[in-house]
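Student: can you look at this prediction? I've put the sequence above it.
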Amino acid sequence: MWEYPTIDPVAIALGPLQIHWYGLMYLLAFGIGWFYGSIRSKKIPPWNSEMVSDLLFYIAMGVILGGRLGYILFYDLNLYLAEPLLVFKVWQGGMSFHGGLIGVTIAMVLFARKTQQSLFQVADFVAPLIPIGLLTGRIGNFINGELWGKITDSPLGMAVYDPVLQTVVQKYPTQLLEAFLEGLLLFIILAIYARKPRKPGRVAGLFLIGYGSFRFIVEFWRVPDAQLGYLLWDWLTMGQLLSLPMVIVGVLLMTDLFSHSTKKIKLTT
């Protein structure tokens, strides 16, 4: 049995200024994303390192605004209506991947218009970068001691203090499982797949299938948000419900259904 190594969520404290590990994980993701994106840009015209820097600014805005608003709307609207100032306490967690994806999609649309590319061109370039943020973000969740899985007797369980039960119990470290599946493994799959030229939309489609499938599976071990619980059948969670459309759209993108239209889709200013 593992034991959760309690970690101070504050990495650096300089008087009233506090730098949280959760925020540092996001900075690390953008730094690695820029590095990997710059390498990819050398092989994929018309991309270059300057475009990658501009793209990451758009993506950052999409992730932060979309992720926060998505969590509020999808998971805990009543709490934030009662305490509006909580909206700004991002370091405490409360980010929705599905909301962030919507924000990133809007950011990609705007960036595609700016650079005179198709949406699929931008999406295919961005897709392999996203698992990097998922990997570091889930590690941030682990450091914060949030998003634990169910109580278990399995040797995979980790001993952690439960504030509700007021005792130490064994729980699945689903943050680490997601970091591995949605982060590291999905990154490797996409990086290998994207090495060769693909039809527009295929890399993005594979990402949607991969993330949606991995998230759907992990939800069976995760504990649903207390304010929502299970939506149906004592097992369907909000995370699974939001992941299903991703898989469906991903399958459509991986087929030839959209291939005839991708040549015509050109977003102009």
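Tutor: Yes, it's here.

Student: use CA for all of it now, contacts and neighbours both
Tutor: Fine.

Student: is residue 12 in a helix, a strand, or coil?
Tutor: Counting by DSSP: H, G, I helix; E, B strand; the rest coil, the backbone at residue 12 sits in strand.

Student: what residues does it make contact with?
Tutor: 18-20 (C-alpha atoms under 8 Å, 6 or more residues apart in numbering).

Student: which one of the residues you listed has the most neighbours?
Tutor: Comparing those by number of neighbours (other C-alpha atoms under 10 Å), residue 20 comes first, having 19 neighbours.

Student: what's that residue in contact with, if anything?
Tutor: The contact partners of residue 20, by C-alpha under 8 Å, 6+ apart, come to 9-12, 91.

Student: please apply the same query to residue 27.
Tutor: Counting by C-alpha under 8 Å, 6+ apart, residue 27 touches no other residue.

Student: and the helix or strand hosting residue 74, what does it pack against?
Tutor: Using DSSP states H and E, residue 74 sits in helix 49-75. On a contact count with 3 or more C-alpha pairs under 8 Å, 6 or more residues apart in numbering; DSSP states H and E, helix 49-75 meets helix 21-41, helix 97-115.

Student: redo those as a markdown table? Include distance to residue 176.
Tutor: Formatted as a markdown table, those follow (distance: least, C-alpha to C-alpha, whole Å):
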| stretch | distance to residue 176 |
| --- | --- |
| helix 21-41 | 14 |
| helix 97-115 | 16 |
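
Student: okay, pairing it with this:
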Amino acid sequence: MLTYPQFDPNMISIGPLHLRWYGMMYVFGVASGWLLGRYRASKPWNNWTKPQMDDFITWAIVGVVAGGRLGYVFFYNAEYYLSEPLKIFAVWEGGMSFHGGLLGVILACLLFGRVSKKSLTEVGDFIAPLVPPGLFFGRLGNFINAELWGRYTDGPWGMIFPGAGTMPRHPSQLYEAALEGVVLFVLLWWYSSKPRPKGCVSGLFLLGYGVFRFIVEFARQPDAQLGFVALDWMSMGQILCLPMIALGAFLIWRGYARERLA
């Protein structure tokens, strides 16, 4: 059994002011996406400029935060927040949803595309490879916070998380960091390193994330307020991944089908 490191959630403390690791993970994620985006903008086939990337990052931050929060509210704990609506704005208490954040970023891509005269798929194909590093840092933040831990395991990699009882659990946050963050990034960065059919890079992101998250959910503890939501074994995370997988596969199929007909 592995020993869970006892992290201080505060990265820096100065009197009553605290800079938390979890918040800094969002900063690292945004910064990595912005820097990688500026690098990608230097490649001529992307039809982007560095100033456009600088403009888009603001849209993306709003989409991630607003979408992530509202996604958590409505996908995972709607009854509570409908009874305590002011708590919706208490983001410092935690509660963010990837799928909600994804919807927020898609809306940001759509609005930015209208302003910059780009299609949704064009924006999506450019942005998709920039997302996994943010997911990597976000999952590290979950691990540092000792939240979203996994199910019980008797494997030698199990950990006893604070507040999660005395039984060892899967460090599922690290599984997600590895698959959604590292593996998906390498796959997307390689695939998008040369021109691909329109929509295929976006499709690969949706398909890859959906499959990886669906698999890891078998090791992750379902949300206490929801439990299993379908078939006595499917979690909300898995339910939300199904349309991602279907849409991702469709976009890839459509992209290559259109290329063959061109």
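Tutor: In hand now; what should we look at? Every value quoted in this text rests on a predicted model; they were computed, and no experiment measured them.

Student: and the TM-score between them?
Tutor: Once superposed, the chains reach a TM-score of 0.93 (TM-score structural alignment, normalised by the length of the second structure), with 258 aligned residues with a C-alpha RMSD of 1.7 Å.

Student: circling back to that earlier point, mapped onto the second structure, which of the contacts of residue 20 of the first structure hold?
Tutor: Counting by both residues aligned by TM-score structural alignment, their matches' C-alpha atoms under 8 Å, the members of the contacts of residue 20 of the first structure that carry over to the second structure are 9-12.

Student: just the buried members of those residues?
Tutor: Among these, the ones that count as buried by 16 or more other C-alpha atoms under 10 Å are 9-10.

Student: ok, the residue nearest to residue 121 of the second structure when sequence neighbours are not counted - contacts?
Tutor: The shortest distance from residue 121 of the second structure to any non-neighbouring residue, by C-alpha to C-alpha, 6 or more residues apart in numbering, is to residue 199 (5.2 Å). Contacts for residue 199 of the second structure were tallied using C-alpha under 8 Å, 6+ apart; they are 121-122, 124-125, 251-252, 254-255.

Student: which of the residues you listed fall in helices?
Tutor: Among these, the residues falling in helices (DSSP state H) are 121-122, 124-125, 251-252, 254-255.

Student: what's the matching range in the second structure for stretch 208-226 of the first structure?
Tutor: With TM-score structural alignment applied, stretch 208-226 of the first structure matches the range 206-224 in the second structure.

Student: between the two ends of stretch 153-169 of the second structure, how far is it?
Tutor: Taking C-alpha to C-alpha, to the nearest Å, stretch 153-169 of the second structure runs 5 Å from one end to the other.

Student: contacting residues for residue 66 of the second structure?
Tutor: So residue 66 of the second structure contacts 101, 104 (C-alpha under 8 Å, 6+ apart).

Student: residue 229 of the first structure falls within a strand, correct?
Tutor: No - if the criterion is three-state DSSP, then residue 229 of the first structure is coil and not within a strand.

Student: excluding its backbone neighbours, what's nearest it?
Tutor: Nearest non-adjacent residue to residue 229 of the first structure, counting by C-alpha to C-alpha, 6+ apart: residue 237, 7.1 Å away.

Student: return the distance of the equivalent of the one you found over in the second structure relative to residue 82 of the second structure.
Tutor: Matched by TM-score structural alignment, residue 237 of the first structure corresponds to residue 235 in the second structure. For residue 235 of the second structure, the distance to residue 82 of the second structure equals 22 Å [C-alpha to C-alpha].

Student: follow-up on the earlier one: the residue nearest to residue 229 of the first structure contacts residue 231, correct?
Tutor: Yes - counting by C-alpha atoms under 8 Å, residue 231 is a contact partner of residue 237 of the first structure at 5.6 Å.

Student: pick out whichever of those two has more residues nearby.
Tutor: The residue with more neighbours, out of residue 237 of the first structure and residue 231, is residue 237; 22 against 13, by other C-alpha under 10 Å.

Student: per the alignment, residue 249 of the first structure corresponds to what in the second structure?
Tutor: Per TM-score structural alignment, residue 249 of the first structure is aligned with residue 247.

Student: now do the contacts for the match of residue 237 of the first structure.
Tutor: Applying C-alpha under 8 Å, 6+ apart to residue 235 of the second structure gives the contacts 217, 222, 227-229.

Student: wait, what's in contact with the closest residue to residue 28 of the first structure other than its chain neighbours?
Tutor: Once flanking residues are discounted, residue 28 of the first structure sits nearest to residue 136: 7.3 Å by C-alpha to C-alpha, 6+ apart. Contacts of residue 136 of the first structure were listed using C-alpha under 8 Å, 6+ apart, and they are 25-26, 28-29, 179, 183.
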